[in-house]
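# Have a look at this prediction, sequence included:
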Amino acid sequence: MGKPDEVSIYGLYGEETPEDDLRFVHIEAISTRSTLYDWQIKPHAHHGMFQILFLAGGGAKVMIDQGLYNIVAPAVICIPGGTVHGFEFFPQTEGWVLTMGDSLLSAGQDSRVRELIHPLLIAPVVLPLSDSPKTVTLISSMLDKIEGEFNLPQPGRGAMFDWMIQIILLEIGRRQQPETSGTGQKKRHRKFQQFRTLLEQNYKSHWTIEDYATQLGMTTSRLNRLCRTMTGKTIGTVIQDRLILEAQRLLTYTNATATMVAFETGFRDPAYFSRFFKRRTGLSPVEFRKTQEQRSWASPSGAQS
């Protein structure tokens, strides 16, 4: 059986980025592309690319997977590779879009840096900054300097990109840290991020709870307690949520049939997949697709950022 047509994938909206450009960095003003498309950026994803949007003025209606957010500047948004997202910016919104290859974020980091940055690579972040003028000033300053380096290349530009991007991500990572900063909480947070990484790598293979626990060196009951502490959900629910999210992406942004979506998400029996989907969402795959067709964000065609 053929694979479903994919969600529109770009390095930059409307452009093909060479797959071997692993340390790719690009920065531009939000208005540069958005004004070409009446400030509306249709749902899409970036393969192997991580993106930071910083809103310095104005605002946007933001779609990330199945979530909709109304964001007023100042705010920062982090979008890991593969995440479906779209924007409807307020006219004249100001800020930057910074896009980089995933490998740029994982090379040469010590454990303390990875602990803060790694969670940003797994799940999207929408972070209002109206209560943090120091963070706004820092991120604005770094993005301005990155834009200067980008437009006027000088010796050591790659290193400058590395350092300034890490500063931005470390600042965002700090803001995302749990309020309780004791050693026990940090260990739980780190272990949960390890689980999230494994989940991203193996959810389509339908790993069992025991598989994840064994790989993490934990008992299933301890892993379940960890998930409840961090998310308020059981580990089984967290695993199923990830499968449902991927199925919803495919049903919303591709023309894949329910059977194709079932096989693409690792189900061997399409009928069982349909029952599973309805049990979790209250709708059959076909009914869910019809509801998504009513949404203005549903079409993946057109411009993307």
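Done, it's in.

# drop to CA atoms for contacts and neighbour counts, all remaining ones
OK.

# gap between Trp96 and Tyr69?
19 Å (CA to CA, to the nearest Å).

# got another, please set it beside the one above:
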Amino acid sequence: MDKSGERLDVSGRTGRVRRAVAGANPPSTAAPGGSAPVGAALIGSHYVARRWMLVSKAARPFIHLLCLHRNSAAEVRQAGQAIVLTGPALIWLPAGSAEYLEISAGATAELLQLRTGVWHRFLPPSAEPAYLALEGAAGIMTLPVEPDLVTTMSRSIGAIASEIASPTRSGAGSIMSAELTLCVLRFWRLFAANNDQDEQGSSAEILSRFRRLLEERYHQHLRVSDYANLLGITADRLHSLCSRELQRSPSELIQQRVVKEAATRLEAGTAAVKQVAFALGFKDTAYFSRFFRKHTGEAPGMWRRRVAARARAGRSRPMLNFADWP
């Protein structure tokens, strides 16, 4: 998906690499190495192989989802070993998981490029469990599928490519969001079904996803049940996991994250307490003050003055009575 996408011919008795005719392959609809959170490439059949170096500076921040058609083949190289892929299949390549992706001569495929930590902005809240599960996937996943599903996925990727190519058309963003959501949810369904439920929902994974979700949503004051729904588990299970593994309840972790942010903002800036409260989702300054005092023992204004006094005296800042997550 970056400029390293060399079109290579690995055929011939000598095995020498030969460049293909320029422009023979449809270009990516996202600028190579650009900051766009989503890109798409339509890879038509050609008489030479084509390769994308996934460890390049431009490609490394991106997840790649490959839709490989029937009677098509590809290869990825991971830790010095070549892995051969055959269609029909859907392949998920986490960022930095492979050295290169090579589409074989004669193969047809579609390729989605998703910038880690950013591409979820195109998804609706209902797709957040899928995003959290797939964003956290550590290894390459190859899922053989029926040809009809490949065809369906390829149409969605083609539609995404079309909208990226003409971003000023009416509804381009909405259409791209809808098609990307369908792609992600279809793959997530396969991913979830392909893993044992307990394995897919291991304690470490759930807590990691909970922390990532909390970092994105702490200012929205969601309930524990809301986080549990986004994680695809019950509130009781989330409470049990947090209490057992972190010795704190989910509600304590949520509140402590808000307090930590409040303390940071009070220490670092000169914004009024009312502004800090509003920025953290509190509509009532008095309630924010009571909330902060409950967890720190001091009102927000007093906390700020004490931190400033300690700084002037060359002393360390007062410590909160809870630690960050392990």
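Yep, it's here. The structure presented is a predicted model; accordingly, all values stated were derived computationally and were not measured.

# Fetch the TM-score of the aligned pair.
The TM-score (TM-score structural alignment, normalised by the length of the first structure) is 0.49; 189 aligned residues with a CA RMSD of 3.9 Å.

# one step back: look at Trp96 and Tyr69 of the first structure and report which has more neighbours.
Counted by other CA atoms under 10 Å, Trp96 of the first structure and Tyr69 do not tie: Trp96 has more neighbours, with 22 against 12.

# in which helix or strand would I find that one?
Assessed by DSSP states H and E, Trp96 of the first structure sits inside strand 94-101.

# tell me what that strand is packed against?
Secondary-structure packing of strand 94-101 of the first structure (3 or more CA pairs under 8 Å, 6 or more residues apart in numbering; DSSP states H and E): strand 25-29, helix 30-34, strand 49-57.

# closest one to Phe150 of the first structure among these?
Of all these, strand 25-29 sits nearest to Phe150 of the first structure, with 7.2 Å by CA to CA.

# list the helices and strands that closest one packs on?
strand 94-101, helix 133-151.

# closest to His189 of the first structure out of these?
helix 133-151 (22.9 Å).

# quick one: Gly57 of the first structure and Gly95 touch, right?
Yes: the pair Gly57 of the first structure and Gly95 qualifies as a contact (CA atoms under 8 Å) at a distance of 6.7 Å.

# Among the two, which residue is more densely surrounded?
Using other CA under 10 Å as the criterion, Gly57 of the first structure and Gly95 rank with Gly95 on top: 24 against 15.

# I'd guessed that one sits against Thr32; true?
No: in terms of CA under 8 Å, Gly95 of the first structure does not count as a neighbour of Thr32; the distance is 10.2 Å.

# So which elements touch whatever helix or strand Gly39 of the second structure lives in?
Assigned by DSSP H and E, Gly39 of the second structure belongs to strand 38-43. Packed against strand 38-43 of the second structure, as judged by 3+ CA pairs under 8 Å, 6+ apart, are the following elements: strand 109-115, helix 147-165.

# Just want the angle from it to helix 147-165.
Orientation note: strand 38-43 of the second structure sits at an angle of 120 degrees relative to helix 147-165 (axes from the mean of the first three to the mean of the last three CA atoms, to 10 degrees).

# Please report how far Met141 of the second structure lies from Asp226 of the second structure.
Relative to Asp226 of the second structure, and taking CA to CA, Met141 of the second structure is found at 29 Å.

# With Ala286 of the second structure instead?
Taking CA to CA, one finds Ala286 of the second structure at 25 Å from Asp226 of the second structure.

# Just put the helices and strands packed on strand 94-101 of the first structure in a markdown table and tack on distance to Gln194 of the first structure.
Listed next are these as a markdown table, based on distance: least, CA to CA, whole Å:
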| stretch | distance to Gln194 of the first structure |
| --- | --- |
| strand 25-29 | 27 |
| helix 30-34 | 33 |
| strand 49-57 | 19 |
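
# quick one, helices of the second structure?
Ranges of helices in the second structure, per DSSP state H, are 128-135, 147-165, 172-193, 197-200, 203-217, 224-231, 235-246, 250-268, 273-279, 285-296, 300-312.

# mind listing what Arg217 of the second structure touches?
Neighbour list for Arg217 of the second structure: empty [criterion: CA atoms under 8 Å, 6 or more residues apart in numbering].

# I'd like the distance from it to Leu246 of the second structure, if you could.
Arg217 of the second structure is 20 Å from Leu246 of the second structure, by CA to CA.

# and what of Ala279 of the second structure?
Counting by CA to CA - Ala279 of the second structure and Leu246 of the second structure are separated by 28 Å.

# what about the helices in the stretch 101-250 of the first structure?
Secondary structure of the stretch 101-250 of the first structure by DSSP state H, counting those that start in this stretch: the helices cover 111-117, 133-151, 157-176, 183-202, 209-216, 220-231, 235-253.

# Packing partners of the fourth one?
Using 3+ CA pairs under 8 Å, 6+ apart, the elements in contact with helix 183-202 of the first structure are helix 209-216, helix 220-231.

# Could I get those in CSV, plus columns for mean neighbour count and distance to Gly101 of the first structure?
Listed next are those as CSV, based on neighbours: other CA atoms under 10 Å; distance: least, CA to CA, whole Å:
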stretch, mean neighbour count, distance to Gly101 of the first structure
helix 209-216, 15, 28
helix 220-231, 16, 29
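
# And these: which comes nearest Ser141 of the first structure?
Taking those one by one with CA to CA, helix 220-231 is closest: 33.2 Å.

# Which strands or helices does that closest one pack on?
Taking 3+ CA pairs under 8 Å, 6+ apart as the contact cut, helix 220-231 of the first structure packs with helix 183-202, helix 209-216, helix 235-253.

# Figure out which of these is closest to Ser274 of the first structure.
Closest to Ser274 of the first structure of those, according to CA to CA: helix 235-253, at 10.4 Å.

# ok, back up a step: point out the most buried one among the helices of the stretch 101-250 of the first structure.
helix 235-253 (a mean of 19; mean count of other CA atoms under 10 Å).

# What is the neighbour count of Leu231 of the second structure?
22.

# wait, isn't it in contact with Leu207?
No: using CA under 8 Å, Leu231 of the second structure is not in contact with Leu207, being 9.6 Å away.

# count of neighbours near Thr86 of the second structure?
Using other CA under 10 Å: Thr86 of the second structure sits among 19 other residues.
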